[in-house]
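J.: Test case, fold it:
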Amino acid sequence: MGILEHIESPKDIKQLDKNELAKLAAEIRKTIVEVVSTNGGHLASSLGVVELTIALHFVFDVPKDKLIWDVGHQSYAHKLLTGRRDRFHTLRKYEGLSGFTRISESPYDAFSTGHSSTSISAGLGIACAKQLKKQKNKVIAVIGDGSMTAGIAFEGLNQAGDTHKDKDLIVVLNDNDMSITHNVGALSSFLSRKFSAKYLQEWRKDFGEFLKNLPKIGDDVYQFAKRSEESFKAFVTPGMLFEAFNFEYFGPIDGHNLSHLIKIMENIRNINEPVLLHVTTQKGKGYPPAEKNPVYFHGVGSFEVETGVCRGIRSPIPTYTDIFGKTMIKLAEKDQRVVAVTAAMPEGTGLVEFSERFPDRFYDVGIAEQHGVTFAAGMATEGFKPVVAIYSTFLQRGYDQILHDVCLESLPVVFAIDRGGIVGEDGPTHHGLFDFSYLRSIPNMVVMAPKDENELARMMATAISYPGPIALRYPRGKGVGVCLDEDPQPLDIGKAEVLSHGKDILILAIGRCVSDALKAEEILTERGLGVSVVNCRFVKPIDSDLIGRMAAEIPRIITIEEHMLHGGFGSAVLECLADAGVNNCLVSRIGIADTFVGHGPQDLLRSKYRVDSSAIIHAAEELLRKCPLQTETD
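T.: Reported below is the predicted structural model:
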């Protein structure tokens, strides 16, 4: 029987000796690899912090001491050690454990996470609250060096340093030289400054002997040099930066040396001012395939443990992300003004090949969406056509920059919004369900969503040719399998596409939901109903002429979107009908109600939250019940 099987809470860890702790680390890694190989998940990050996690729970009294994991994707070992071992096999499964930390899941999760760089600000807030409550518990924020590229991390450091007296805040900087892919920027280079311990030791010894041998003043100078040594090390190592923020700096130390980690944590536990502990770790530690390819194993689907090879057969149908990446290359070949901007996710957004083909026209800004949007705005003022490729959920972080820096002057910035809609197992922090609402309210902005992969390519051509801000939003996963135009042509702005004609029911669909509308139309037609299906293409400007004309003729209308109902596509249709004075029809809106969507397989979630073809059929039945068809005898 293994050690992990006896761990019910962090209290059990404190009873183990050094050898048992090392065995526990190996068992944790084995368990994480086994579960993630089946369920998918963030593997490399969690493997890299196993010893760090054990040391934190060994030294500190969690949950009385508050432990915050930035992003939360590296919290798998933490979950195993805090009473969730028996449920760990449900990780990222529907109604199972979240892939991130959630306050609602465990008292050991001090803060809910999913997006990066929030831990220091949250930790400082908790520390200040503890101070007001006269409580002396520690607050520990674990943040990766990749997350330190975001401005909010330094905003937190800045305030912590300004109000540093009696703040029991410990920031653990997990330095693995990566966020998702390799880090970018001056900060990453600064943190990477390390000196050979052997070289420093030899230099120290030789220089010390030299000072001692100086006539008369040798011993005094030697003692002064020893006192100055730490200052010198701080000046030439990363400690200089953090000490400028009034943090006591320790490190960098080996994040896989349990004994050293425990010893230094026991020392800093007694400091009552902000402390920064800088640890260096290896992403993917202990699993050779992940050590060799930490980018691939950052977030991975199911795979064979022995080889690391992904399970299943790759679909011949390309993903929307694939099509975006290929189309970007075609557009860049034709137009030298086209440049690409992404926020630490060239792989996830499909821009790796573009970065290799056009290295001078590719910009990875790091985990800094606000900066990325304004950076693109600056390029647009000089005549370029920047394409900002960001996941929908992360673009939320740059909302003010979209409004103030791009749309106010109607600058020609293209927003390629990947992962629009329900994304699956990463859950509520990663679904892209708010973009229609927050974009269509901004003046000068055009908002599009393609029904298939070919229309995505055409919308890319549309966006590049458009002289103002424009966004196209597409889902996670493969396309529908249509043929691609050799030379995609731009669409007419604000014009919808009628896919079928009927007089009984009008289905207005946007984006991925057009496929659901066509499935429902086929079933309803078999029942003898006349169904019109419209691929609306544009959320803004919406095709008000077409919708108003068809609504005047068809009294039963269904709108469907994979988006929140509040402020979304269906709301835009209602506004359109109200403005046109159309009031002789019934409208049923299908979308996500006022709730956060949980984690699970995409199709299961679509069924649960009723944004699929079955929901359309049900809505049609309800409309027919309220407004029956007129018979010939009537």
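J.: Please count neighbours and contacts with C-alpha atoms only from this point.
T.: OK.
J.: In contact with Asn454, which residues?
T.: With CA atoms under 8 Å, 6 or more residues apart in numbering as the criterion, the residues that contact Asn454 are 482-485, 488.
J.: Let's see the ChimeraX selection covering just the buried ones among those residues.
T.: Buried subset of the contacts of Asn454, written as a ChimeraX selection, criterion 16 or more other CA atoms under 10 Å:
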select :488
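J.: Going by distance to Val597, which of the contacts of Asn454 wins?
T.: Checking these against Val597 with CA to CA, the nearest one is Val482 at 29.6 Å.
J.: That closest one sits in which helix or strand?
T.: Val482 is part of no helix or strand when elements are defined by DSSP states H and E.
J.: Does it touch Glu455 like I think?
T.: No. Contact between Val482 and Glu455 fails when scored by CA atoms under 8 Å: they sit 9.6 Å apart.
J.: re earlier: mind giving me CSV with the contacts of Asn454 and columns for distance to Lys133?
T.: Converted to CSV, those look like this (distance: CA to CA, whole Å):
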residue, distance to Lys133
Val482, 62
Cys483, 64
Leu484, 63
Asp485, 65
Pro488, 63
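J.: Would you map the helices across the stretch 201-350 of the chain?
T.: 218-236, 239-243, 258-268, 288-292, 320-334 (DSSP state H, counting those that start in this stretch).
J.: Same list (those) but as CSV, adding mean neighbour count and distance to Glu202.
T.: Formatted as CSV, the helices of the stretch 201-350 of the chain follow (neighbours: other CA atoms under 10 Å; distance: least, CA to CA, whole Å):
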stretch, mean neighbour count, distance to Glu202
helix 218-236, 14, 14
helix 239-243, 18, 22
helix 258-268, 16, 22
helix 288-292, 17, 32
helix 320-334, 19, 52
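J.: quick one: which of those is nearest Ser104?
T.: Closest among these, once you apply CA to CA, is helix 258-268, at 28.2 Å.
J.: Does anything pack onto the closest one? Which helices or strands?
T.: Counting contacts by 3 or more CA pairs under 8 Å, 6 or more residues apart in numbering; DSSP states H and E, helix 258-268 packs against helix 18-39, helix 50-59, strand 248-254.
J.: I'd like the structure of this one too, to check against the first:
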Amino acid sequence: MLEKINQPNDIKNIRPEDYRILAKDIRRFLLQNVSKTGGHLASNLGIVELTMALHLVMDFPKDRLIFDVGHQSYVHKILTGRKEGFKNLRQFHGMSGFPKRKESDCDAFHSGHSSMSLSTALGMAAARDINKTDETIVAVIGDGALSGGMAFEALNNMSRLRQERKNLIIILNDNKMSIAENVGGMSAYLNRVRTQKEYVEFKGNVEQSLSKIPGIGDGLIRVLKKSKDSIKQLFVPGMMFEDMGLTYVGPIDGHDIPNMVSILKRAKQLQEPIIIHVVTKKGKGYIPAEKNPAKFHGIGPFSLKNGEVIGKSNRPSNTKIFSETLLQAATDDPKIMAVTAAMPDGTGLQKFGEVYPERFYDVGIAEEHAVTFCAGMAANGLKPVFAVYSTFLQRGFDQVLHDVAIGNYPVIFGLDRSGLVGADGETHQGIFDIPYLSMIPNVTVMAPVNGKELREMLLFALHHSKGPTAIKYSRGTAESLYEESFEEISFGKGQVLKEGKDVVLLSVGNMLSESVKAIQMLKEKGYDAGLVNPRFVKPLDDKLLDRLAKKYSCIVTVEEGILNGGFGSMVMQYLYSKGYRGKIRNIGIEDQFVEHGSIPELRKMLKIDGENIARSVQKWMEEK
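T.: Predicted structure coming up:
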């Protein structure tokens, strides 16, 4: 069947009796390709039939389809003629794992973070009506993403569409999962809806019966429809969506293509916003993914036979070191609390939740709430640790500034995936955390260079933190370089790892290995370079910087982050304000978003790998 899908709308030429064969072919195609490249598998296996139904009803690229987060857009890419791109999925200069407008006109909007689809769709609907065009706009949002506050803000605003009689279709893809199993009130609400399907049939039967009553039947039906306490209100607790101005349909089987096609065609004709509640199974069609959808949410290359990841390192990851250290510390300190935003597995906090369930909080996809929730605990004497991906804490910037930093509450942020993360691309690169955190008063930012230092920094923060503290660590295997040279951590103090004569490199966190390579290359060129581990990005170690300024005529900072507002700019500002007359040069990422690819490839492209660092330093040393 897939041989017949080569461009947008080709699916309309498939006979209805062949839909199941096509769905099976798509799942086989996904498994064969994602097992080689890695990617988001379980969510795409679960959305096959739903995406097919959307493509059978919609007309691309005229109509607009917005995927919340966007990691479940693989099937959409297949059906819009991008099969060949899967050979290089998420590879350097290859096809993105997320929707990209520059990749295809059929991708209506770039995405990567959660809970954005409803606001985007509402904006597109407003533009459609102003421009007097007639495209259909559909937003596909998961039940996990619906727990995000931004989605509720959009729902609240959406009631205006009903008043103005404007069409907008929202697909609630309910698979009981985000990355991990969903938690909270919204999840409980949808669970009650799923288990009370009978209200749909009951409502229809009541209306049919009433209509047969001579003289008064039709009037009673009109009263029921107008009443806020309608049949739906009686049988579905709260009927939240209808109360917010949305026509609600469901729940329906998300793997029943003919039924979904029928409902979508009717939804297109409505002159009001409608939410279609679709129940799907995450990981459907591949038993290992069905049994463990969290593992297969985002996975590297794996064996199709048993589902095991290929080439997995035996050395501990930074995530594991952080989570195990936190768990050990919690044994002796009952005030330590662990918080995650729907990512207990990704941040390593799953075990903490099993051992100390009363001290573990998964708040759902709600980073803003998580930050202020931690502030409330810290204000009353607890020690909250919020483990979160660097790129996702951006969503809680206002809360870090206003709710945590102004009160100077000792909240600890474990910034996982800080720096380049590779295959997920622009939306997930953790390269902005130094600028956005360092600008906030009272915030301490620490960057360990190896696994031992990460462990000791977390313990130091737990025992000595007087205010908000962020510890930024990279994705993947923990570094072991210079672990034997570890010195006890002292607040705001860096460590000289190697003395030199000609130039010194101040290497932040996970850039240590590249800096070591550069120093070796510089040695071969006749330059004796020193190496410093700043440890603290903020506050700067003023005394150490003063000493380096007296010894070296060239000081180079190295960081895997945006230069604008980064560590290097802070060092430069300080030293020049003190009258330093030597050269200060900064190595980092220029003002840009960084595409997907392996970390070595991206570092080389950005000229922050060892070879390019050495080349840049040599050039600066030769300048008059």
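J.: Could you dump the helices of the stretch 201-350 of structure 1 into JSON lines and include distance to Gly99 of structure 1?
T.: Formatted as JSON lines, the helices of the stretch 201-350 of structure 1 follow (distance: least, CA to CA, whole Å):
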{"stretch": "helix 218-236", "distance to Gly99 of structure 1": "37"}
{"stretch": "helix 239-243", "distance to Gly99 of structure 1": "31"}
{"stretch": "helix 258-268", "distance to Gly99 of structure 1": "25"}
{"stretch": "helix 288-292", "distance to Gly99 of structure 1": "18"}
{"stretch": "helix 320-334", "distance to Gly99 of structure 1": "23"}
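J.: looking at those, which is closest to Asp579 of structure 1?
T.: Of all the helices of the stretch 201-350 of structure 1, helix 320-334 comes closest under CA to CA, at 34.6 Å.
J.: and that closest one, which stretch of structure 2?
T.: Using TM-score structural alignment, helix 320-334 of structure 1 lines up with residues 318-332 of structure 2.
J.: Out of the contacts of Asn454 of structure 1, the closest to Val365 of structure 1 would be?
T.: The closest of the contacts of Asn454 of structure 1, once distances to Val365 of structure 1 are taken by CA to CA, is Pro488, at 29.2 Å.
J.: one step back: would you tell me which of the helices of the stretch 201-350 of structure 1 gets closest to Phe569 of structure 1?
T.: Using CA to CA, these put helix 320-334 closest to Phe569 of structure 1, at 20.9 Å.
J.: Need the contact partners of the closest one.
T.: Against helix 320-334 of structure 1 from outside (CA under 8 Å, 6+ apart): 338-339, 348-351, 353-354, 357, 418, 453, 456-457, 460-461, 474-479.
J.: again, 6 Å this time
T.: Defining contact as CA atoms under 6 Å, 6 or more residues apart in numbering, one finds that helix 320-334 of structure 1 is touched by 338, 350-351, 354, 453, 478-479.
J.: ok, now stretch 379-388 of structure 2?
T.: Counting by CA under 6 Å, 6+ apart, 335-340, 347, 374, 411-416 sit against stretch 379-388 of structure 2.
J.: Save those residues as JSON lines, and put in neighbour count and distance to Ile562 of structure 2 too.
T.: Below are these laid out as JSON lines (neighbours: other CA atoms under 10 Å; distance: CA to CA, whole Å):
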{"residue": "Lys335", "neighbour count": "15", "distance to Ile562 of structure 2": "35"}
{"residue": "Ile336", "neighbour count": "20", "distance to Ile562 of structure 2": "32"}
{"residue": "Met337", "neighbour count": "25", "distance to Ile562 of structure 2": "31"}
{"residue": "Ala338", "neighbour count": "27", "distance to Ile562 of structure 2": "29"}
{"residue": "Val339", "neighbour count": "26", "distance to Ile562 of structure 2": "27"}
{"residue": "Thr340", "neighbour count": "27", "distance to Ile562 of structure 2": "26"}
{"residue": "Thr347", "neighbour count": "24", "distance to Ile562 of structure 2": "23"}
{"residue": "Cys374", "neighbour count": "26", "distance to Ile562 of structure 2": "28"}
{"residue": "Val411", "neighbour count": "31", "distance to Ile562 of structure 2": "25"}
{"residue": "Ile412", "neighbour count": "27", "distance to Ile562 of structure 2": "23"}
{"residue": "Phe413", "neighbour count": "26", "distance to Ile562 of structure 2": "20"}
{"residue": "Gly414", "neighbour count": "24", "distance to Ile562 of structure 2": "19"}
{"residue": "Leu415", "neighbour count": "28", "distance to Ile562 of structure 2": "16"}
{"residue": "Asp416", "neighbour count": "27", "distance to Ile562 of structure 2": "17"}
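J.: can you put the residues you listed in JSON lines and add distance to Arg603 of structure 2?
T.: Shown next, in JSON lines, are those (distance: CA to CA, whole Å):
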{"residue": "Lys335", "distance to Arg603 of structure 2": "40"}
{"residue": "Ile336", "distance to Arg603 of structure 2": "37"}
{"residue": "Met337", "distance to Arg603 of structure 2": "36"}
{"residue": "Ala338", "distance to Arg603 of structure 2": "33"}
{"residue": "Val339", "distance to Arg603 of structure 2": "32"}
{"residue": "Thr340", "distance to Arg603 of structure 2": "30"}
{"residue": "Thr347", "distance to Arg603 of structure 2": "24"}
{"residue": "Cys374", "distance to Arg603 of structure 2": "35"}
{"residue": "Val411", "distance to Arg603 of structure 2": "32"}
{"residue": "Ile412", "distance to Arg603 of structure 2": "29"}
{"residue": "Phe413", "distance to Arg603 of structure 2": "26"}
{"residue": "Gly414", "distance to Arg603 of structure 2": "24"}
{"residue": "Leu415", "distance to Arg603 of structure 2": "20"}
{"residue": "Asp416", "distance to Arg603 of structure 2": "19"}
